[in-house]
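Undergrad: mind folding the following:
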Amino acid sequence: MRRQEVKKILILDDSELVLEMAKDALEEAGYEVVTATNGIEANRYIFSRERPDLIIMDIMMPMLDGNKKAKILKENEMSRDIPIILLSSKADDEMRRLTAESGADGYLLKPFSPSDIVGKVKMFI
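TA: The predicted model follows:
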């Protein structure tokens, strides 16, 4: 019997608290999790041999916000097939609009529970 490959998730957020909460919930659910606090750090994971199977990205980020970063990743042939979930405390209708504009695959509203984030990830991988 073959061992199932553990899926890797990259969480990009400038809040250490959000990173810790999301990482704990996803690791508890059996995922391998890497974190980044800015887009440059995230690129090291996204464009490496060990690239993530899914990216969770905060919208409100310094330098380059999450929806613009998602749009860039979806336009790049090396990263366009990685599912992206946007993360924000913005209103639901605003998140639907930003998700559609950026080409992201979905969104999750803050604050979220461990079951919220695990459920959303399961929808995409």
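
Undergrad: C-alpha from now on. contacts and neighbour counts both.
TA: Noted.

Undergrad: how about the secondary structure of the residue nearest the centre of the chain?
TA: Taking C-alpha atoms, centre = their mean as the criterion, Ile56 is the residue nearest the geometric centre of the chain, at 0.9 Å. When states are read from DSSP: H, G, I helix; E, B strand; the rest coil, the local structure at Ile56 comes out as strand.

Undergrad: residues contacting it?
TA: 9-12, 84-87 (C-alpha atoms under 8 Å, 6 or more residues apart in numbering).

Undergrad: to check against the first, give me the structure of this:
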Amino acid sequence: MNEKILIIDDSELVLAMAKDALEQAGYLVLTATNGIEANRYIFSKERPDLIIMDIMMPMLDGNKKAKLLKENEVSRDIPILLLSSKSEAEMRALMAEAGANGYILKPFTAAQITDTVRSCLTRAC
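TA: Sure, this is the predicted structure:
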């Protein structure tokens, strides 16, 4: 497997929970606490195969960051899953607006996050 997953969230607890679940499922996990820090992975040889991004973050919220990544020639093909505790209806609207490929609702279980990542990577979401 060894796909690289980049998780961007300003919560150390969420990063730790998601990282642990995905590493146990066999993924290589990179983490960043904001969208600016994430650029060092996205625009380098560490380029992730999928990005999981919290919507509510300091500096640059995840929705705007996702939109910028989808407009950039280098990063537009990387699937993005938005992460939030907002309602499903709000998430679908934000996903459409940002050009994201899907979403994960907080709180999530290890099975929910790994199943969502696996299905996104296998069906090229």
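
Undergrad: follow-up on the earlier one: scan the contacts of Ile56 of structure 1 and report the most crowded one.
TA: The most crowded member of the contacts of Ile56 of structure 1, judged by other C-alpha atoms under 10 Å, is Ile84 (31 neighbours).

Undergrad: now which residue in structure 1 aligns to Asp10 of structure 2?
TA: Correspondence of Asp10 of structure 2 to structure 1, assessed by TM-score structural alignment: Asp14.

Undergrad: which residue, other than its chain neighbours, is closest to that match?
TA: With sequence-adjacent residues excluded and distances taken as C-alpha to C-alpha, 6 or more residues apart in numbering, Asp14 of structure 1 is closest to Thr37, at 4.5 Å.

Undergrad: the longest helix seen in structure 1 to strand 54-58, inter-axis angle?
TA: Counting residues, the longest helix in structure 1 under DSSP state H turns out to be helix 16-28. Calculated by axes from the mean of the first three to the mean of the last three C-alpha atoms, to 10 degrees, helix 16-28 of structure 1 forms an angle of 160 degrees with strand 54-58.

Undergrad: give the buried residues for helix 16-28 of structure 1.
TA: 18-19, 22-23, 25-26 (16 or more other C-alpha atoms under 10 Å).

Undergrad: what segments of structure 2 are strands?
TA: Using DSSP state E, the strands of structure 2 run over 4-8, 28-32, 50-54, 80-84, 102-105.

Undergrad: any chance of the ones you listed in CSV, plus distance to Asn63 of structure 2?
TA: Putting the strands of structure 2 into CSV (distance: least, C-alpha to C-alpha, whole Å) gives the following:
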stretch, distance to Asn63 of structure 2
strand 4-8, 12
strand 28-32, 16
strand 50-54, 8
strand 80-84, 8
strand 102-105, 11
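
Undergrad: of all those strands, which lies closest to Lys65 of structure 2?
TA: strand 50-54 (8.7 Å; C-alpha to C-alpha).

Undergrad: show me what contacts the residue nearest to Ala36 of structure 1 when sequence neighbours are not counted?
TA: Distance criterion C-alpha to C-alpha, 6+ apart; nearest residue to Ala36 of structure 1, sequence neighbours excluded, is Leu12 at 4.8 Å. Counting by C-alpha under 8 Å, 6+ apart, Leu12 of structure 1 touches 19, 35-39, 42, 55-58.
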